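Engineer: Sequence first, then the predicted structure, then my questions.
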Amino acid sequence: MTTPIAVSTMKVINQRIIPFLIICYFMANLDKTNISIAALQMNADLGLTASMYGFGVGIFYLSYIIFEIPSNIFMVRVGPRIWLMRIMLTWGIISAGMSLVQTPTQLYIMRFLLGMAEAGFTPCVIWYLSVWFPKSHRARAMSLFFMGSVLASVVGLPASGAILNMHGIAGVPGWRWLFAIEGIPAILLGLAALRYIANKPDQVTWLSGEQKQWLSTTLAKDNASVELDDKQRWYTALTNKIVIILSLVWFLQAFGTIGITLFLPLILQGMNVAQSSFTIGLLSSLPFALACLFMYLNGRHSDMRKERQYHLGLPLIIAGVCLTAAIYSANPWVSYGLLVCAVGCNFALAPVFWAVTTEKISGLAAAASIAFINTIANFAGLGLPPVFGRIKDMTGDYNYGLLMVAFALLLGGILGILVARPGPSAASTTTPSGEQQHDQ
């Protein structure tokens, strides 16, 4: 059973940590993906073909890949408080600066710099959550954090579509207003990180001594069963079989996250379900509203059942099936409904995936491994957008690209079921509260 000290401790931690991180992730993903809405006007203004736009989207991931692992290793040394502040300040400034680009080359440079600035944000927060949340609460915490990412599409896409309608105010195109306005909040959040982020539980005054002791003991018990920790060099963790398989699963999941998300407004425009920028933005947001619900329910149910395997793999398999059906449906609204379901299921595994990862790895090895896993996934971001653009230029639609995504999701789901199977370390352990806990 859950003790009063456990309930009170986790209630305070959730209230103090999660809301700020949700807002930060909201802005991170809004500033990364608002280019998909800006493209409705920007491509014509800058003379971008679909292939050029795909390259502009994808080059963000090149710098992200280069700097992500060094960023997360450096984060462990200076602390997440200072490092998250640095990340948010620089990405906000660069995102706002996107409003000034005049040529395709300038767009490519700014997208490269944006990836460099944001590199390490998601791995840093995932590592940070593992420092504060015991295993029995981790998937729910991850689901709430990832809601920030998804809400960037639920709220951000319609809002971005509305800002796009500012076209012509003060003689400025709407897409320039979009980048300028949406870059400012990240700068403010960077400054606020100094107030809301604390590196470790023992550094805060809003937990009592008893609460700190319960949390420290519980986390120590959790970390006793990890497969990789600070006893290994961080770079040796990157060759571990578990890390490699997890990297492959997250890479295949990224086909859906990147391949659908960054092209969804353009896909819907081609389906002729709507014409106005605002309506397309609104329709593009609905799949992500469902994704918020799916992530929370899947993460919560996984924690309650203490089961990771099928909560990790089945959502990807369902997403792949729905996406395949959407491609071959003759009715655009049926296709849209299936796309909604595919996006929702594709995101549903995220909190369980990172719960599994941080349950198997801890310490500096976790910081390096999380960054490595996310880096491998970003190769999908580097390669998919140009490929999608090329497919559109050659065939007139995105169907072959979406079929490739569907296959990747099905394969990722199968691997997810395999990698999350309970192993020898899944023996029962007793928490300080006397509760029997099974590590999955």
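Structural biologist: Great, that's in hand. Numbering: from 1, shown residues only.

Engineer: going forward, measure contacts and count neighbours with C-alpha atoms only.
Structural biologist: Will do.

Engineer: dump the residue contacts of Leu48.
Structural biologist: 42, 104 (CA atoms under 8 Å, 6 or more residues apart in numbering).

Engineer: Which parts of the stretch 251-400 of the chain are helices?
Structural biologist: 264-271, 277-305, 309-328, 332-348, 350-360, 363-395, 399-419 (DSSP state H, counting those that start in this stretch).

Engineer: To Val249, which of those helices lies closest?
Structural biologist: helix 399-419 (4.9 Å; CA to CA).

Engineer: If you count contacts, what does the closest one end up packed against?
Structural biologist: Applying 3 or more CA pairs under 8 Å, 6 or more residues apart in numbering; DSSP states H and E, we find helix 399-419 packed against helix 241-261, helix 309-328, helix 363-395.

Engineer: please redo it, this time with the cut-off set to 6 Å
Structural biologist: Packing partners of helix 399-419 (3 or more CA pairs under 6 Å, 6 or more residues apart in numbering; DSSP states H and E): helix 241-261, helix 309-328.

Engineer: Put this next to the previous one:
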Amino acid sequence: MSTPGRAAGTVDTSSPQLKSAISKTARHLMPMLVILYFVAFLDRTNVGFAEEALQVDRGVSDGAFALGAGIFFIGYAIFEIPSNLMLKKFGARFWLARISITWGIVASLFAFTHNDTMFIILRFLLGVTEAGLFPGVIMYLSEWFPNKVRVQMLAIFYLAQPFSQMIGAPLSGGLISFGEKVTPWEGWQVMFMGEGILAVAAGIVAVFVLINGPAEAKFLTDPERTALTDSMAREDHARTSDGPSGILKALTSWKVWYFTIIYFCLQIAVYGTTFYLPQQVSSLIGQDIGWQVGLVSGIPWLVGLIACYLVGRSANTVFRRRTWGTGFYLATGLFIFGSAWAGANGQPLLGIVCIVFAVASFLSVGPITWAYPTAFLTGAAAAAGIGLINSLGNLGGFVAPLMRTAINKSVPTDSGAWGVVSLGVFAFLAAALLFGTKFFRQSKSDQMLAEEVSGV
């Protein structure tokens, strides 16, 4: 609600009814959204645990693995914007559930991989079926939570990444070990089948939990529902006056493309590290991939979980978002460099420490980065603009493994250090670009961040 002295359109997040509505909404929606992204991130990265087994059992080559690891993002990019527009048409409840069920089916089919071609096709289809989940949730959260608390909710959503690796890494390693001992299948087949079925189950549950918008939220009292819908309507008005209107203008907006480049750089660092994390840990500690490597691989994500949550709670001003975001991008690059140096010089403990802080840094900066486009995009423009940023930005996940493999072949070392170093360069570029937002004209939605939030 507005009070004297507040800017026009400002959302008063200290209103008791609005605070209560935000808290109830977070408790109702966020666990389900975290579970969906947890399973999605697990199914897109568990391939790292099966690389060696696929090579031995099915003859999948290094080149096919690198192409398959990255081609996920081609299918993802092609169908991202259409999927986001379909979510806008059919509602988040149905569409997010549909995404989870269909990608779970495809993820299970990896258990039957028998050659390079099938592996590459399934990776492409996994991207197609999962397309729209992440940007759909980003848009969904921008319709439920005011800008002031949005980074906090984005950070909670991002917790699925460290959860999926902290829990998922030992889970994947454990399923491989378990499957080899007590089932007639290979361990990697059990891993793919079990984690695919988990996605199908999550999608079925989502049908009964998710709600399309605040106006349909029966878990809120009438005053709470009114406070939330009114506040989001005022913020939407501010975003409409600042940002592009309609699909075409969103797709041609220079600001949308600016943040697409930033996100592209972030994804190169994220996926270039994530895809090869089990192998890098295995090399550092001198153990074959399995339970022990899974446990050690989970440590960076545990630290990242804590860092992401704490930063998300505190990054509620424009100054903090820009300053901390720039700092975390720089830290990502520096620690990636450090992990490469440690691997090349036989320093396993230092290498693990650097990986831990690199992961914590890029997890913390993700929610901050998404706070910028959601501050000026709304409606159909948000569906198209957020979809574009995520689809093209995620092509960094396609480029990263291919780039890392190519550099390692052209500059061969036992540790593959130069391939790792190449990832950190893009984190430094992202830092420069995010700092450059200092020279942007502040949007009306961002002006709302001048208010203080207490204890949401």
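Structural biologist: That came through fine. What you are looking at is a predicted structure, and each value in this text was computed from that prediction instead of being measured.

Engineer: which one of the helices of the stretch 251-400 of structure 1 lies closest to Thr218 of structure 1?
Structural biologist: helix 350-360 (13.0 Å).

Engineer: what range in structure 2 does that closest one sit on?
Structural biologist: Using TM-score structural alignment, the residues of structure 2 aligned to helix 350-360 of structure 1 are 366-376.

Engineer: and what of stretch 101-120 of structure 1?
Structural biologist: Counting by TM-score structural alignment, stretch 101-120 of structure 1 sits on residues 113-132 of structure 2.

Engineer: what about the matching stretch, distance to the chain center?
Structural biologist: 19 Å (CA atoms, centre = their mean, to the nearest Å).

Engineer: contacts for that stretch?
Structural biologist: The contact list for stretch 113-132 of structure 2 (CA atoms under 6 Å, 6 or more residues apart in numbering) reads 58, 60, 64, 68, 71-73, 75-76, 79-80, 83-84, 99, 102-103, 106.

Engineer: need the helices and strands packed on helix 399-419 of structure 1 in JSON lines with distance to Phe372 of structure 1, can you?
Structural biologist: Below are those laid out as JSON lines (distance: least, CA to CA, whole Å):
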{"stretch": "helix 241-261", "distance to Phe372 of structure 1": "7"}
{"stretch": "helix 309-328", "distance to Phe372 of structure 1": "19"}
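
Engineer: Buried residues of the match of stretch 101-120 of structure 1, list them for me.
Structural biologist: 113, 115-116, 118-120, 122-132 (16 or more other CA atoms under 10 Å).

Engineer: what does stretch 41-60 of structure 2 give?
Structural biologist: 41-55, 60.

Engineer: and what of stretch 78-90 of structure 1?
Structural biologist: 79-90.

Engineer: matching residues in structure 2 for it?
Structural biologist: Counting by TM-score structural alignment, stretch 78-90 of structure 1 sits on residues 90-102 of structure 2.

Engineer: for the matching stretch, the distance to its chain's centre please.
Structural biologist: 18 Å.

Engineer: try stretch 157-177 of structure 2
Structural biologist: 14 Å.

Engineer: So what does Phe38 of structure 2 match up with in structure 1?
Structural biologist: So Phe38 of structure 2 corresponds to Phe26, using TM-score structural alignment.

Engineer: Give me the distance between that match and Glu182 of structure 1.
Structural biologist: According to CA to CA, to the nearest Å, Phe26 of structure 1 and Glu182 of structure 1 sit 11 Å apart.

Engineer: likewise Glu210 of structure 1?
Structural biologist: 42 Å.

Engineer: Next: Lys231 of structure 1.
Structural biologist: Distance from Lys231 of structure 1 to Glu182 of structure 1, by CA to CA: 43 Å.

Engineer: okay, these two: which has more neighbours?
Structural biologist: Glu182 (20 against 10; other CA atoms under 10 Å).

Engineer: Pick out the residue nearest the middle of structure 2.
Structural biologist: Nearest to the geometric centre of structure 2 sits Tyr158, at 6.0 Å (CA atoms, centre = their mean).

Engineer: What's it aligned with over in structure 1?
Structural biologist: Under TM-score structural alignment, Tyr158 of structure 2 pairs with Phe146 in structure 1.

Engineer: for the helix or strand harbouring its match, packing partners?
Structural biologist: Taking DSSP states H and E as the definition, one finds Phe146 of structure 1 inside helix 135-154. Helices and strands touching helix 135-154 of structure 1, by 3+ CA pairs under 6 Å, 6+ apart, are helix 4-33, helix 277-305, helix 350-360.

Engineer: residues in contact with the nearest residue to Leu228 of structure 2 once chain neighbours are set aside?
Structural biologist: The shortest distance from Leu228 of structure 2 to any residue other than its chain neighbours is 5.7 Å, reached at Leu18 (CA to CA, 6 or more residues apart in numbering). Counting by CA under 6 Å, 6+ apart, Leu18 of structure 2 touches 224, 227-228.
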